[in-house]
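Peer 1: one predicted model, sequence on top.
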Amino acid sequence: MSVDRDVVRGRIVAAASELLATGGPDAVTTRAVATAAGVQAPTIYRLFGDKDGLLESVADTVFAEYVDAKQVGHETDPIRELQDSFLAHIRFGTRNPGLTAFFADPLRPRSATEEKGIAVLRQRVHRVALAGRLRIPEERAVALIRAIGNGTVLALIESPEPERDSPLVENSWEALAAILLTDAADRADQQTRAAALRLRADDTALAALSPAERMLMREWLDRIAGA
């Protein structure tokens, strides 16, 4: 791709990003983007194929910057890191309502950038499991965090910013933490499940077993954890 082509593509994506931020996906029409970017409509079709292709590029560009900033730490407290990540997701979603509306379409295939973001979340949940603080299986925890996080964002952006229920974010995290996390006051059965999930997550500890034994051990640990 030539430099000029890169420049034009970047200008189109920037114009579409602004329209998406201010008016949502419906505002990103070929005509509006072409006018804002100072190009002819056929240029957009040539570079992006159609409106959906343009929206995908815009979403990937904006979301990639957010995902790239979500580094998983190894010295930080895994619970604090998970909470901070949850709150950051809420902030990003409410500040980018147009992008949120685009991502909310359940029939749209996930992009590689979205998959990368989910992979980061899995790493954070895995760290909580290794710390012996996870109450439910990792994949279920990831699904629950995404469901509550995305639902909270959608509930917030339904209202104008001055009218939003600000305690909803804190309440959402508290409800999520009560389901996800164990503490010292938990009953013995909950602590046993957390220990099973911790061992299941510990690849180093299970490395002494053969692949078949690891598969069987994880099946047993899933049963203990009530997966």
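Peer 2: Received the coordinates, thanks.
Peer 1: CA atoms for contacts and neighbours, from now on please.
Peer 2: Fine.
Peer 1: so residue 185 sits in a helix?
Peer 2: No. Under DSSP: H, G, I helix; E, B strand; the rest coil, residue 185 sits outside any helix and is assigned coil.
Peer 1: what number of residues lie near it?
Peer 2: Residue 185 has 8 neighbouring residues, counting by other C-alpha atoms under 10 Å.
Peer 1: give the contact list for the closest residue in space to residue 48 that isn't next to it in sequence.
Peer 2: Using C-alpha to C-alpha, 6 or more residues apart in numbering and skipping the chain neighbours, the partner closest in space to residue 48 is residue 54 (5.3 Å). Residues counted as contacts of residue 54 (C-alpha atoms under 8 Å, 6 or more residues apart in numbering) are 13, 16, 44, 48.
Peer 1: same thing with residue 176?
Peer 2: 144-145, 148.
Peer 1: ok, now residue 205?
Peer 2: So residue 205 contacts residue 199 (C-alpha under 8 Å, 6+ apart).
Peer 1: now do stretch 42-57: distance to the chain's middle.
Peer 2: 25 Å (C-alpha atoms, centre = their mean, to the nearest Å).
Peer 1: below is structure B, check it against A:
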Amino acid sequence: MSTRTRILEATAELLANSPTGEVSTRAICQAAGVGQPVLYRQFGDKAGLLAAVVDYGFEQYLEAKRARVPSADPVADLREGWDGHIEFALAHKSFYRLMYSTSSTSAPTAGAEAFRLLERTLERCAAAGRLRVPPVVGARMVMSANVGVALMLITRPENFDDPELSHRVRDAVHARILSEPASAPSAIAPVAAHLNALLAASPSTALTEVETALLRDWLTRLAD
């Protein structure tokens, strides 16, 4: 393990176990087995260290996401993505609490990537005619619920001890944003979302840019 990684992991562990959410650089250096000049040479200052800890946590999370090969069933991929998120949170509690801390002053680039990966899965659901809402709306709903459940399981285990809680919330959110395979011509919302996703992926040459934008605006309203 490199010196940088050792410092990052020691910082995350100390912060997670701190009753005040604060920890001194001296304590971090002692836990990592390095001198303070090494810490400042690596990260500049304490703020730089904390930002690096959050980025490191997101990078660990994204490694598995990037490596996953999409299956032929985007809905199954969406379910697996939720479960994988919870598994990561429970296996890396120290980093996870920092990744989604309300005290964070900036959103890491990796956090935006995590959202975009989720949105792409939902775009595939829309292209398959399985999404009731626009992909970005579905991504916001899924991520906020996924993160909320994970944080409750980590920070309030005495109150959130139902082993089926994650699956119950997952299924409830998915039921709101997903539809059954279209079989009735009156299923307007999923059809609109489907067509919107297809237009985004492959714009029609029969329409001007303005016409396409107007059509996509109408489809977004019908899908919402």
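Peer 2: Thanks, I have it. Note that the structure is a prediction, hence the values are computed from the model and not measured.
Peer 1: fetch the TM-score of the aligned pair.
Peer 2: Put the two chains on top of each other and the TM-score (TM-score structural alignment, normalised by the length of the second structure) is 0.85; 220 aligned residues with a C-alpha RMSD of 2.7 Å.
Peer 1: just to revisit the earlier point, distance of the residue nearest to residue 48 of the first structure relative to residue 122 of the first structure?
Peer 2: Going from residue 54 of the first structure to residue 122 of the first structure by C-alpha to C-alpha, to the nearest Å gives 29 Å.
Peer 1: contacts for whichever strand or helix holds residue 39 of the second structure?
Peer 2: Secondary structure from DSSP states H and E places residue 39 of the second structure in helix 36-43. Residues from elsewhere that reach helix 36-43 of the second structure, judged by C-alpha under 8 Å, 6+ apart: 4, 7, 25-26, 29, 45-46, 49, 52.
Peer 1: if we use 10 Å, what do you get?
Peer 2: For helix 36-43 of the second structure, the external contacting residues (C-alpha atoms under 10 Å, 6 or more residues apart in numbering) are 3-4, 7-8, 25-30, 32, 44-46, 48-52.
Peer 1: about what we covered before: which one of the contacts of residue 54 of the first structure is nearest residue 100 of the first structure?
Peer 2: residue 16 (14.8 Å; C-alpha to C-alpha).
Peer 1: surely the closest one and residue 33 touch.
Peer 2: Yes. The pair residue 16 of the first structure / residue 33 is scored as a contact, 5.6 Å apart, by C-alpha atoms under 10 Å.
Peer 1: overlap of the contact sets of those two?
Peer 2: By C-alpha under 10 Å, 6+ apart, the residues touching both residue 16 of the first structure and residue 33 are 27, 51, 54.
Peer 1: most distant residue from the middle of the first structure?
Peer 2: residue 40 (34.9 Å; C-alpha atoms, centre = their mean).
Peer 1: how about the nearest residue to that one, chain neighbours excluded?
Peer 2: Distances taken as C-alpha to C-alpha, 6+ apart place residue 34 nearest to residue 40 of the first structure, at 5.7 Å, with adjacent residues excluded.
Peer 1: about what we covered before: so what does the residue farthest from the centre of the first structure match up with in the second structure?
Peer 2: Using TM-score structural alignment, the partner of residue 40 of the first structure in the second structure is residue 35.
Peer 1: identify the residues contacting its match.
Peer 2: Applying C-alpha under 10 Å, 6+ apart to residue 35 of the second structure gives the contacts 25-26, 28-29.
Peer 1: measure it to residue 27 of the second structure for me?
Peer 2: Taking C-alpha to C-alpha, one finds residue 35 of the second structure at 10 Å from residue 27 of the second structure.
Peer 1: same check, this time on residue 145 of the second structure
Peer 2: Residue 145 of the second structure is 35 Å from residue 27 of the second structure, by C-alpha to C-alpha.
Peer 1: looking at the two, which is more packed in?
Peer 2: Shown here are residue 145 of the second structure and residue 27; by other C-alpha under 10 Å, residue 145 has more neighbours (17 against 14).
Peer 1: residue in the first structure paired with that one?
Peer 2: In the first structure, residue 145 of the second structure lands on residue 148 (TM-score structural alignment).
Peer 1: assign that match to helix, strand or coil.
Peer 2: Classified using three-state DSSP, residue 148 of the first structure is helix.
Peer 1: so what's it up against?
Peer 2: Neighbouring residues of residue 148 of the first structure by C-alpha under 10 Å, 6+ apart: 86, 154, 169, 172-173, 175-176.
Peer 1: with residue 90 of the first structure as the reference, measure out to it.
Peer 2: Counting by C-alpha to C-alpha, the gap from residue 148 of the first structure to residue 90 of the first structure is 10 Å.
Peer 1: which residues are common contacts for these two?
Peer 2: The contact sets of residue 148 of the first structure and residue 90 overlap at 154, 169 (C-alpha under 10 Å, 6+ apart).
Peer 1: re the thing from before, could you dump the contacts of residue 35 of the second structure to TSV with neighbour count and secondary structure?
Peer 2: Listed next are the contacts of residue 35 of the second structure as TSV, based on neighbours: other C-alpha atoms under 10 Å; DSSP: H, G, I helix; E, B strand; the rest coil:
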residue	neighbour count	secondary structure
25	17	helix
26	13	helix
28	24	helix
29	19	helix
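Peer 1: what's the closest of these to residue 66 of the second structure?
Peer 2: Among those, and counting by C-alpha to C-alpha, the member closest to residue 66 of the second structure is residue 28, at 30.8 Å.
Peer 1: buried subset of the contacts of residue 148 of the first structure?
Peer 2: 86, 154, 169, 172-173, 176 (16 or more other C-alpha atoms under 10 Å).
Peer 1: is it possible to get CSV of those that adds secondary structure?
Peer 2: Below are these laid out as CSV (three-state DSSP):
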residue, secondary structure
86, helix
154, helix
169, helix
172, helix
173, helix
176, helix
